[in-house]
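**Student:** only geometry, no sequence info:
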């Protein structure tokens, strides 16, 4: 075998160069010539042909070429690694794991690529804890950005958020990371409540790759929280340019347009989100909320009912169903309000809406009880929600005007923060008549 290998060995560099340059047709032709000269025993020709077939998606044929390499040189780990890669792309994760383990046994020195592949196989097999061990080994072996980002993702899957943060920080401090890693680290910083660092990381990701839709989405969410609607719209449009079917981008764009009172455009974006993900409860919920704000309770009820069917334990969806039914004059509204309260008994927003429902129905005693529960829940919080405290004060004033004695009314918690400017559920515009309910 050594003799046959040496016959075509002088041309291995040309075979490799053509593969690297993407000249796959010429590469296959040359590999066939070398095999004829060496009686089908040229190991490197088998290897390159397997790489070309794998790049073309012909994984089964590529596996045959790599197995030929293994038969010719059983102690070489590279063909085994390529076998593992082909099996992984076919979704045969257990077999891929076994192939990489065999390659690891043949490798004389720690190989970070093999460890990363083992971690990804373990992740796809549902064994995240074992994957963390392999990812740590890859980091220690010098796996660079790939190993650090993989370790952070696996730690996050194991609910070790601090460990994931440390892994991202280590990767960012020791390597020149790409836009995907920067975006993931920024999104995690945003989740833990560190907006300053998140803004830096997301901005760096977009500076490196302006079409990185994950970073654009996260940065747009931050801008929406700070009421910078124009900048958020620009980021969301950039995200949609890179990923036209992104449901989150369509949804957030629709909500941002709704805040700017561009109702038709907002409904169009939210409808596209529902079309792109018909089984997304969040998309259906947001479309139902917007339809409710546009005085279209019938359409809103249909969307909210679909969202509740997909995610029955979401209290806010059930609460909005109660609001829609109440606007339609349906007696089932009370059941929806009570169901929302049963799903979230400690949520002051749900209890306040239930109190308002009792007050509008003339059940003043029940309204006072629910208002008292709401006041107690708000008092438990370190900082009372200013919007809820203001709404509770308005409800208590209405109950007092209705004849309820002052001694029966609870005290309104003192909100230490100024009232946020939120879009109201009632859309009050000069063109309100043009937003007539679609059921008329």
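**Tutor:** Happy to help now that I have it. Bear in mind the structure is a predicted one, so any value in this text is a computation, not a measurement.

**Student:** C-alpha from now on. contacts and neighbour counts both.
**Tutor:** Noted.

**Student:** dump the residue contacts of residue 409.
**Tutor:** Residues in contact with residue 409 (C-alpha atoms under 8 Å, 6 or more residues apart in numbering) are 368, 371, 372, 396.

**Student:** One more pass at 6 Å, please.
**Tutor:** Neighbouring residues of residue 409 by C-alpha atoms under 6 Å, 6 or more residues apart in numbering: there are none.

**Student:** Distance check, it against residue 398.
**Tutor:** 11 Å (C-alpha to C-alpha, to the nearest Å).

**Student:** try residue 266
**Tutor:** 34 Å.

**Student:** And those two? Which one has more around it.
**Tutor:** residue 266 (25 against 14; other C-alpha atoms under 10 Å).

**Student:** Excluding covalently adjacent residues, which one is nearest to the more buried one?
**Tutor:** Spatial nearest neighbour of residue 266, chain neighbours left out: residue 254 (4.1 Å); criterion: C-alpha to C-alpha, 6 or more residues apart in numbering.

**Student:** centre of the chain versus the helix or strand harbouring that neighbour, how much separation?
**Tutor:** Secondary structure assignment for residue 254, by DSSP states H and E: helix 247-259. Helix 247-259 sits 15 Å away from the centroid of its parent chain (C-alpha atoms, centre = their mean, to the nearest Å).

**Student:** give me the number of residues near the residue nearest to residue 266?
**Tutor:** Neighbours of residue 254 using other C-alpha under 10 Å come to 29.

**Student:** Same question for residue 79.
**Tutor:** Close neighbours of residue 79, defined as other C-alpha under 10 Å, add up to 25.

**Student:** which ones are touching it?
**Tutor:** residue 66.

**Student:** what's next to the helix holding residue 254, contact-wise?
**Tutor:** 236, 266, 269, 270, 273.

**Student:** Could I get the buried residue list for stretch 358-371?
**Tutor:** For stretch 358-371, the neighbour count (16 or more other C-alpha atoms under 10 Å) marks 358, 359, 364, 366, 367, 368, 369, 370, 371 as buried.

**Student:** Out of the residues you listed, name the ones that lie in helices.
**Tutor:** Of the buried residues of stretch 358-371, the ones assigned to helices by DSSP state H are 358, 359, 364, 366, 367, 368, 369, 370, 371.

**Student:** which element is residue 18 on?
**Tutor:** Per DSSP H and E: residue 18 is located in helix 12-20.

**Student:** Check it against this one:
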């Protein structure tokens, strides 16, 4: 009689713990090697990686969305799917590894196949959704999130939160707000509060955003990000004391918080504490060397200290980092105008006007530049445009009057000087130098003196008064 002994079969999935350890250590090459060995040893029937997919997504803090979508919609071949059915143990684990390596499209294909193998798995749909979101295919991601919501047996914070993010990208802010509120009902997460506040800001509802941040701070009192964001909103609304308190709170919890330091330095700069502001900016530069707002504000600090070469260097770096930023272009125009580099000033001021054609200050500076370049016709047009855009600005009228008088047009110069006198009455923010200029012009035009206008206080002007310089908050 012939006896046949059964061959020894290795215990399937006996090395799953080793695969998981290497994945947790982000040793993806070693992890992939063990996965391949296990698949060959088990005739590609190992299923553990398929189950571990959802666990690793949560254990490592992935922001998991819920995309479900049809494979045929992306041109998948059903025969290709059938050929990889036996790979289900490897697919999810490999998809996660590929995503960590930045191969989003390849990871999406693996997660799609996992979704075919187990269409009722919420984790599989979430992983597909996350890949779609990272690829910028937000409309497909929305459909997938909705599918995940339908499959889920209980409310899921990640589904609602990420669905809201995708809806923001497709422009459906009302639905996004609704989903963020549903996410907060599931779990009061800091990032959901931040996203909800941003929607209020998109709707220009600053008070609503402030209320959201204040509510979030009741749950996350130690959050420097929330305190900084709230402080910046207070600065925009002119509540500087509240802004200072929030920024101080942010720095108390994280004394190297770059956004809080930048905002605090901006406040100091606005109050003419230039040296302290510069010291803060130098600290921020170590953390945010590519912040255009940082270099813009540093440039204006050097300008106030009359270090023009350093000012232009900082402003040009800001312009390099953000070439379409109006504030930087305007400031470059003003500094070049002050250093009598009129052609360069014209270049930057023209660019600033292209980005903000309703800026009276930019047209005012451009008019002064054209005047110095001896282009009176265009200078007159620029002065007229500045006066139309901001008829309440007295410095435009005064500079226009000086220019017209220099060209011999005394009637129009008198008209503009009268306009300045009317606008200057009761205006305590005017610089005394402006009043002296107006008085001298009155004497030249044989008008009654206007030195009885209220004296002005604390406004540093150029000889031709270029106006307020622009600053960025963040």
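**Tutor:** Thanks, I have it. As the structure is a computational prediction, the values presented were derived from the model and not from experiment.

**Student:** Save the buried residues of stretch 358-371 of structure 1 as a markdown table, and put in distance to residue 196 of structure 1 too.
**Tutor:** What follows is these, written out as a markdown table (distance: C-alpha to C-alpha, whole Å):
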| residue | distance to residue 196 of structure 1 |
| --- | --- |
| 358 | 43 |
| 359 | 43 |
| 364 | 47 |
| 366 | 45 |
| 367 | 42 |
| 368 | 42 |
| 369 | 42 |
| 370 | 39 |
| 371 | 37 |
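
**Student:** Tell me the one of those residues nearest residue 64 of structure 1?
**Tutor:** residue 370 (71.2 Å; C-alpha to C-alpha).

**Student:** What residues does the aligned partner of the closest one in structure 2 make contact with?
**Tutor:** Structural correspondence for residue 370 of structure 1 with respect to structure 2 (TM-score structural alignment): residue 416. Residues counted as contacts of residue 416 of structure 2 (C-alpha under 6 Å, 6+ apart) are 397, 401.

**Student:** now the next helix or strand after the helix holding residue 18 of structure 1 against helix 12-20, angle please.
**Tutor:** Counting by DSSP H and E, the next helix or strand C-terminal to helix 12-20 of structure 1 is helix 24-37. Counting by axes from the mean of the first three to the mean of the last three C-alpha atoms, to 10 degrees, helix 24-37 of structure 1 lies at 150 degrees to helix 12-20.

**Student:** any idea how far helix 24-37 of structure 1 is from the chain center?
**Tutor:** On C-alpha atoms, centre = their mean, the centre of helix 24-37 of structure 1 falls 45 Å from that of its chain.

**Student:** now what about that helix, what contacts it?
**Tutor:** 18, 42, 45.

**Student:** Break down the stretch 51-200 of structure 2 into its strands, ranges please.
**Tutor:** Read by DSSP state E, counting those that start in this stretch, the stretch 51-200 of structure 2 holds no strands at all.

**Student:** all helices for it, in order.
**Tutor:** 78-83, 88-100, 104-117, 122-134, 138-151, 157-169, 173-186, 190-202 (DSSP state H, counting those that start in this stretch).

**Student:** so can I have JSON lines of those showing distance to residue 347 of structure 2?
**Tutor:** Converted to JSON lines, the helices of the stretch 51-200 of structure 2 look like this (distance: least, C-alpha to C-alpha, whole Å):
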{"stretch": "helix 78-83", "distance to residue 347 of structure 2": "59"}
{"stretch": "helix 88-100", "distance to residue 347 of structure 2": "45"}
{"stretch": "helix 104-117", "distance to residue 347 of structure 2": "43"}
{"stretch": "helix 122-134", "distance to residue 347 of structure 2": "39"}
{"stretch": "helix 138-151", "distance to residue 347 of structure 2": "40"}
{"stretch": "helix 157-169", "distance to residue 347 of structure 2": "35"}
{"stretch": "helix 173-186", "distance to residue 347 of structure 2": "39"}
{"stretch": "helix 190-202", "distance to residue 347 of structure 2": "32"}
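
**Student:** Would you mind finding the most buried of these?
**Tutor:** Highest mean neighbour count of those: helix 122-134, a mean of 28 (counted as mean count of other C-alpha atoms under 10 Å).

**Student:** rewinding a little: out of the contacts of helix 247-259 of structure 1, who's nearest residue 98 of structure 1?
**Tutor:** residue 273 (41.0 Å).

**Student:** What's the closest one aligned with over in structure 2?
**Tutor:** That one, residue 273 of structure 1, aligns with residue 318 by TM-score structural alignment.

**Student:** Can you spell out which helices and strands pack onto the strand or helix carrying its match?
**Tutor:** For residue 318 of structure 2, the enclosing helix or strand under DSSP H and E is helix 308-321. Contact analysis of helix 308-321 of structure 2 by 3 or more C-alpha pairs under 6 Å, 6 or more residues apart in numbering; DSSP states H and E lists helix 292-304 as its packing neighbours.

**Student:** what range in structure 1 matches the helix it packs on?
**Tutor:** The aligned range for helix 292-304 of structure 2 is 247-259, by TM-score structural alignment.
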